[in-house]
Structure formats: structure tokens, C-alpha cells
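Trainee: Requesting a structural model of the entry that follows:
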Amino acid sequence: MKAAVVGLGVEGIKATKALLDYGWKVYATDLQTEIDLEELKISISDAKISTYDEKINISTNNLTIDLGYLDECEIDSSDAIVISPSLCNTKIAKKALSSGKLLSDILDKHKEIFTIGITGTNGKTTTSLILKEILENAGKKILIGGNAGGGFEGYYDLILKAEKGNYDIIIIEVCDMTLEFCDYAFNFDLVGLTNIGNDHIDVHGSIENYKNSLLNFSKNKTTFIDKNQIYLKEFKESNQINELVEYDESNYDLKLFGKFNRLNAGLATAIAKVLDVEDFIIKNTLGNFEPVEGRLKEFKLNDSKIYIGKTDNSDAVKSILNEKYFYATFIGTPRSNEEHRFEILDTVASHNPEIIVLFPGLEDTVEFGLYRLKSIGYEGRIEIANNLDEIISLLAEYSHEDAIFIGGNGQKNIIEIQDRLELLTKNCN
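Mentor: A predicted model of the protein is given here:
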């Protein structure tokens, strides 16, 4: 079987890798030439590489890649077509849709399996993994995955795995930017909505547009929503939602910090109860659930409690800073073109920590962050940490204060800090 992968962003690369792992031949293409292909592990000695007119062709036994252009004949001759979710409304996507050759149509076993979608701005990964553990402890065989940018192997990996395995339930973390794609590619029975917050506004245009996208995604589905959600009334008034179920914070013991995580646990609990999972299974699972890598974890260093996790939008940061006062706040910076993410610094400054430390997150935009803090009139101390060693040095310096928070953008960097802190706290404590 041969597949054509159109668009080599994170999801396209993950799809290409998954298809190759399952023995497919792949034609992959992207109109950009500066694409990171490292994850595909192409052997330079085995590959044929040619360039002309700023176009690049890479060819191996089972993989052909065109960068800077696409070959429509290669796409038309493929047995299945993979479209990057970000290209969902483009001409090439509409053509693939009309052909009936999208991978989600060619391989459709996943559409026969009971499917739960977890979406919203923050808390999707934690909620999905809590629910997975609850259902597995109840004896169900679970397939879990979702948005490749969120840490999973991508939506197409789910489709391929479902075709080969026997699963009772699929749990999918649905990124807010891929709602339309996922609604087409999967048959959702239940939808869990974590929250509606300030992220990807450059894509949605406004919170109102984002909310409307979620309402549309919830059509004909049983949907779970926080009982205090500000848009609850509009969801209640929608006559197209199959059933609306309200949830609240979990009252069970958790190893997770904060009200937001009690809400994540509450959503997973509400879904599990609708699926007739016994209460003692839910309670025991929640009591033993460990924080997710890259998400909020707590460390004790000298006199200080350090809270660290990816919080890549202002609402995520606000939910943590509302819990307690932090003497120092370390923030990983966003990409230069993500203006809305710099609002994180406005939120941090409004909570008036003694010190704000900026470090490179998704990009080294520390100077942008420094300018932002000065322009909004933050009067505290600002430090710059250019690398992991400098971050750890400052943490040691402040570790006799009550509480420190490390967050913002750059999950990879935040995981590296978590790993170093784990070693450091074991040695010190």
C-alpha cells in the first residue's frame, strides 16, 4: 500500500513515520523546504538527494519526499491520502476529500470503536491520562493518543493502531485547532470539555469564534462541561447537543496540585461514572495518579516548594498563580510570532512576584519578553537565564523562599528542568 502525506508539520512527520513503521510506501510533500526530517531517521548513505530551482527531492526504498513542490501524479496514484490537520480547508484537502481516499476513510475500523474526545484550552493531556487509567483499572482495553504537538504520536497513528488491535475504547486529545479535522476523521460518542481559554487566538480570531467551534464540534454528541463554565448557558440552549452533562471539582484525594487539576479529575470522573465504572475504582485511581511529564509537578528544595510545568497561555498561568503567592516566577518565552502568548507576562506581573526570570522557551525571545515587562511597568527584579545551568543556579539562590513557579512555553526545556530538579532534590533532601 502507498500513502501520500501532504504537509510535513509535526502531524505530517508523525504520520509519515507511523505509515513507514506499518510497512507502507510513502510519498511525502511540503511546499516549504526548511523541514526538520530528523525524526524520520533517513540514512544519508541509502538516500538519493537531488536539488533544482530551490526544490529538493529525497528518495529511499520506501519513502519519497518532495520539498518546495508537490507532484499531483504521486498523490493521485496513492492508495490513501494523509492531509495535515492545518490544511483541512485548502484546495488540496477538498480534492482529497472528494476522492474518498483519505486515510480515515480507507482504514475505518477506528470509527466502529467507542470514542471519547477530550478538548479545550488547558488540561487535556492530564484529563485524558487520568481517564485512561480509570478505564484500564475497570478492565477496559484503551487506545489513547491525539495531537502530535501535544506529546502524542498523532491522529493518524491512532487510525493505524486501531486497524491492527482490538480496543474497547479510544480516548483522543483533540487540539482546539484541529476540531474540524477530528470531527471528520473520528466518530465521537462522548466529548469532554476542560475549559475555554485564551490560546491560539491568532487562529480563532476571538474567544467567541473558538466557543462557536466547540459548540459545532459538540453537535450530536454527549458533552461534558464544567458547571461553572461562563458559556454554560449557550451550551444548554443548543438544541443540537445530544446530552449535556455538568461536572465539578473532584473531592477525592489527589497527588496533583490546584483547583484546575481537581476539575480535570472531576471531568474524568464524570465520564467514568456515565460508563458505569465503580466508585472505588475511580477513587483508588485518582489517589495513585502521578503528575504527567512536562505538566505541573512539585519539588521541595531547601525551604522552598517549586512548582513547574508547561503553562503556555495566560489562562493556564493565571490558574496556578491564583492558588498562592510565588516569590519568584520563571517563564519560558514563546515564538516571536505568537503575540498573544506574551500576555503570560502581563498575568505574571499582575501577581507581583519579587522576581521574574525569563529563559528561552520555544524560541529565544527573551529580549521581547524583557521589553514587554518594562513596557507594562513591572517594578520587580528581572533576571535572564540563558541555559539550564543558569536556571538551576538561580533556583538554588531563591530556594530559601516559600514558593517558586516555573512555567510558560517550551515543554522540552521544562522537562529538562524537571529532570534536573528531580536529581537535585534527591541529593539535597
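Trainee: going forward, measure contacts between C-alpha atoms and count neighbours the same way
Mentor: Noted.
Trainee: residues near residue 99, how many?
Mentor: Residue 99 has 12 neighbouring residues, counting by other CA atoms under 10 Å.
Trainee: Check residue 403 too.
Mentor: Residue 403: 20 neighbours (other CA under 10 Å).
Trainee: was I right about it contacting residue 326?
Mentor: Yes - contact criterion CA atoms under 8 Å: residue 403 and residue 326 qualify, at 5.0 Å.
Trainee: before we go on, could you also do this sequence so I can check it against the first one:
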Amino acid sequence: MKRLEDFTYHHALILGLAKSGTAAAKLLLDSGISVRINDYKANPEDPVVQDLKEAGAEIILGGHPVSALDGIDVMIKNPGIPYDNSLVAEAEVRGLPIITEVELAGILHKGPMIGITGSNGKTTTTTLTHEILLKSGKQSSIAGNIGEVSCEVARRTNDQDTLVIELSSFQLMGIERFRPTVAVLLNIYEAHLDYHKTLENYRQAKAQIFKNQSEEDFLVFNIDDPTIAKFIGEANAQLVPFSTMQKLDKGAYADEEYIYYNGEPIIKRDEVVLVGEHNMENILAAVAAAKLNGATNEGIINVLTSFKGVPHRLEFVDNIEDRLFYNDSKATNILATSKALSSFKQPVILLAGGLDRGNDFDELVPFLDHVKAMVVFGETAGKMQQAGEQAGITAIKKVDNVEQAAQAAYELSENKDVILLSPACASWDQYRTFEERGNMYVQAVHKLK
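Mentor: The predicted structure follows:
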């Protein structure tokens, strides 16, 4: 496996273990770099901790002492740790570089790289791009938020591999040299303001994806997104737009009949399996990114006529007595839920709620016009109920969790109804991840049989 050969630092502090911290620590140790690890919650008896200690890492657990920064020349921060963390703030005062592990992936991987970010649709677009490249006979590896840690995957790639990475704003804030040959900007919507504090900070974090690109690189972007349109001129890369609303001579677009790339019709829309207008945006972005990396029309057609989606993103679960159950647990903000609701014409019973990040749900109200009932849960249950009442929904039930929500929704439903888990909130008030939340819902649906 590859090692870091041109890493400019010698004494690294890994702040926060989890998957990304563990992978970064192993890579640095294998590369002969001094590693100190600081984690507030990790168990000293954890085999991972013991293995890293035996490999030569210094371990500091149970707190964040300022002395952990002594003798350090770079901090590699878990993306989820905010910048107002005491140790991160002190590192900034000391002028220490603060990076995330994706920076290490960018150093390791010498072949083409596609970086994909946006408020919504990252996982679907990343998966589609990867699958299209594979079906086109290209070598492709997939990494990032979607599964394996980026630097771990980058250790195994070769120069012929295209590395396709799903990137969060948290990861992008911690880059120095990271430079995708193709960057993809799907959309920007108010999200993660508990972390970024302002929409402008969030926008700037997303814009990091193209900050190191040159005129040799490409930036695939949503020309229909007004927020993106405001700052796209800052990019040095060649601009490749996509649109669901307008005809384009360059880039990817769709009309009522076909999907096009650079004006060439590739596939009829009615042959595409993946549902939802928002997914058409993801498809167009993936087509453009894959085409820029040598994908064939045959590869695109093969994937789009068979790809039904990714787990927890408008995932069809089951049909029980003519009720259609969908799992959209990955919808962790209002935009994602509004797009999920827009995917259905028939009556919907919406299951929603979760972590309270301080926002209300007024923007969701216009999309509740065909929602006949709501089942709400989590910290935002009260706010969700208010939004439902504002939309004129009278059948609203409050429950404790998604398992109870599945049962309650079934009791409220009739033939032909869609029962949709699309929380519009993060899961961390009750569940460790949106995957755990979605899995609990899926299990509860199967029990209804």
C-alpha cells in the first residue's frame, strides 16, 4: 500500500478517531510521521486504540488538554468536530494548519479525481458517476462520506483509477492542496448552520472544492441554482453546466424527451428508472462528470436503465396491502424532504422530525399540499406539527421514534397511499446515523407484514 512521500509535516495531532481519524493515523504511522491522537470519548481498552498505541502513536483520551498541541506542526481534525472546539481554537491561535483526511487522499492519489459536493444528492451522484465509469470499461474507485475513508481508498489506487469522492462541507474546510480534476457542485441550500453559523460561511466551505483547480480542470455545476450562479465566476477551471430547465449547447441537460450531453441525445427520459426531478439533476451531473472522464453512451444507458437509487435515499421498502413504503432517512434538511415530496403525485403520509438545529419548517409548508397525514417524532416534533397545521393537515400524530412512526402511519393509511420517511432533520437526537434511523424504519415496515 502507498505511503505519503511529499507530506510537508513531521508531527501530527489526530483530533478525533472514528473512521477517518483511524485511517489517517495508520497512514501517517506507516509513512514514518510522528502521531499523537486526542479523543474525548474513546475507550483506552478499545482494540483500535491499542493497535495504534502499539504502532507508535501517543494517545491522549478523556479531554482536550492544550498541551496536546505542544511540538505539533499540523492538526488532522475529524470533520464533525467544530472549529469552536477548545483545542481547534487554540491551534488556530498558534497558527497551526488544520486539515481533514481528504487532504491526505489528494496527496496520495496521482490519477484523475472527481470530487462531488452539494447540500443534497451527493451520494446518488457519486454512486451514479462511479457506476457509469465502470460500465464504460474504466477503472474507478469510490470513497468519502459514501463509505470507505478517502485516504484509505487512495492507498490502493493506481494512476489509471479515477477516484470518485463524495465531499462534505466539513471535509472541504480542511484542505490545502486538494485538487480534483473534475469538481461537481450540485446545489447550495441553507444547511449545517449549527456548524457553519452563516450561509455565507457554508457557501465558502463548498467553494473550497474548486479553489485549487486550474484551467486544465473542470467544474460541473448546476446553472439553475441561484446561489451557485453568484460565485461560479471565482473558479479557474473550465465550466461545464447542467440544467433541468434550459437547453444547453455545452454540458448536460434534459427536456421532456431526452437527456443530452453537449447537444447529443443519449437516452430517453422514460427509460430512466430513478424517480424524482431532483434525481434528474443528480443524473445530469453524473453524466457530465463521467463523460469528462471518458464514459461512453452505452455505459450511461446501462446504468440509467437499471439504477434504482441508494439506500436511505427515496429507497422503496415494500408494498403492504397497496401501501407503498419509502425510506428517505438521508433527507436531513428541508430541501431534501421537499424534493422527496415533489416526487409523488398520490396522497402521502409523511414521517418527519429529528435533531433541532434551531430552524423552523415554514419553507416545507408549500410542499405539504398532497400530504394527508403526518407522524412526527424527535426534538423537532412540535415544530413539525406546527408546519403541518399551517398547511391545513388535521391528522397529525406524535410518537417517540421511527419504529412507532411506521406503525402509526400504517394505521392512518388507505389503499394507494405513499408512506414516506423523510425527516428533514439530522438523526443525532435519537440515532447515531441516518443509516441507523433508516434501518430501524425498514425493520419496522417488514414487521408490519
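Trainee: what's the TM-score here?
Mentor: Laid over one another, the chains give 0.76 as their TM-score (TM-score structural alignment, normalised by the length of structure 1), with 389 aligned residues with a CA RMSD of 3.8 Å.
Trainee: Residue 242 of structure 2 should be in a strand, yeah?
Mentor: Yes - assigned with DSSP: H, G, I helix; E, B strand; the rest coil, residue 242 of structure 2 falls within a strand.
Trainee: Distance of it relative to residue 162 of structure 2?
Mentor: 21 Å (CA to CA, to the nearest Å).
Trainee: Of those two, which one has the most company?
Mentor: Higher neighbour count among residue 242 of structure 2 and residue 162: residue 242, with 30 against 25, using other CA under 10 Å.
Trainee: so the more buried one sits right up against residue 284, yeah?
Mentor: Yes - the pair residue 242 of structure 2 / residue 284 is scored as a contact, 6.1 Å apart, by CA under 8 Å.
Trainee: and for these two, which residues touch both?
Mentor: Taking CA atoms under 8 Å, 6 or more residues apart in numbering as the criterion, residue 242 of structure 2 and residue 284 both touch 252, 253.
Trainee: Which stretches in the stretch 101-250 of structure 2 count as helices?
Mentor: Using DSSP state H, counting those that start in this stretch, the helices of the stretch 101-250 of structure 2 run over 101-108, 122-135, 150-154, 169-172, 193-196, 199-207, 226-231.
Trainee: tell me which residues in the fifth one are buried?
Mentor: For helix 193-196 of structure 2, burial by neighbour count (16 or more other CA atoms under 10 Å) applies to 195, 196.
Trainee: which secondary structure elements does it contact?
Mentor: Packed against helix 193-196 of structure 2, as judged by 3 or more CA pairs under 8 Å, 6 or more residues apart in numbering; DSSP states H and E, are the following elements: helix 199-207.
Trainee: hmm, try it at 7 Å
Mentor: Judged by 3 or more CA pairs under 7 Å, 6 or more residues apart in numbering; DSSP states H and E, helix 193-196 of structure 2 has no packing partners among the helices and strands.
Trainee: For residue 292 of structure 1, give me its contacts.
Mentor: Going by CA atoms under 7 Å, 6 or more residues apart in numbering, residue 292 of structure 1 touches residue 126.
Trainee: Over in structure 2, tell me which residue corresponds to it.
Mentor: Under the alignment (TM-score structural alignment), residue 292 of structure 1 maps onto residue 310 of structure 2.
Trainee: Doesn't that match lie inside a strand?
Mentor: No - under three-state DSSP, residue 310 of structure 2 falls outside any strand and is assigned coil.
Trainee: Show residues contacting stretch 397-404 of structure 2.
Mentor: By CA under 7 Å, 6+ apart, the list of residues contacting stretch 397-404 of structure 2 reads 374, 375, 376, 377, 378, 381, 405, 440, 441, 444.
Trainee: Quickly name whichever of the residues you listed is closest to residue 21 of structure 2.
Mentor: Set against residue 21 of structure 2, the nearest of the contacts of stretch 397-404 of structure 2 by CA to CA is residue 440 (27.3 Å).
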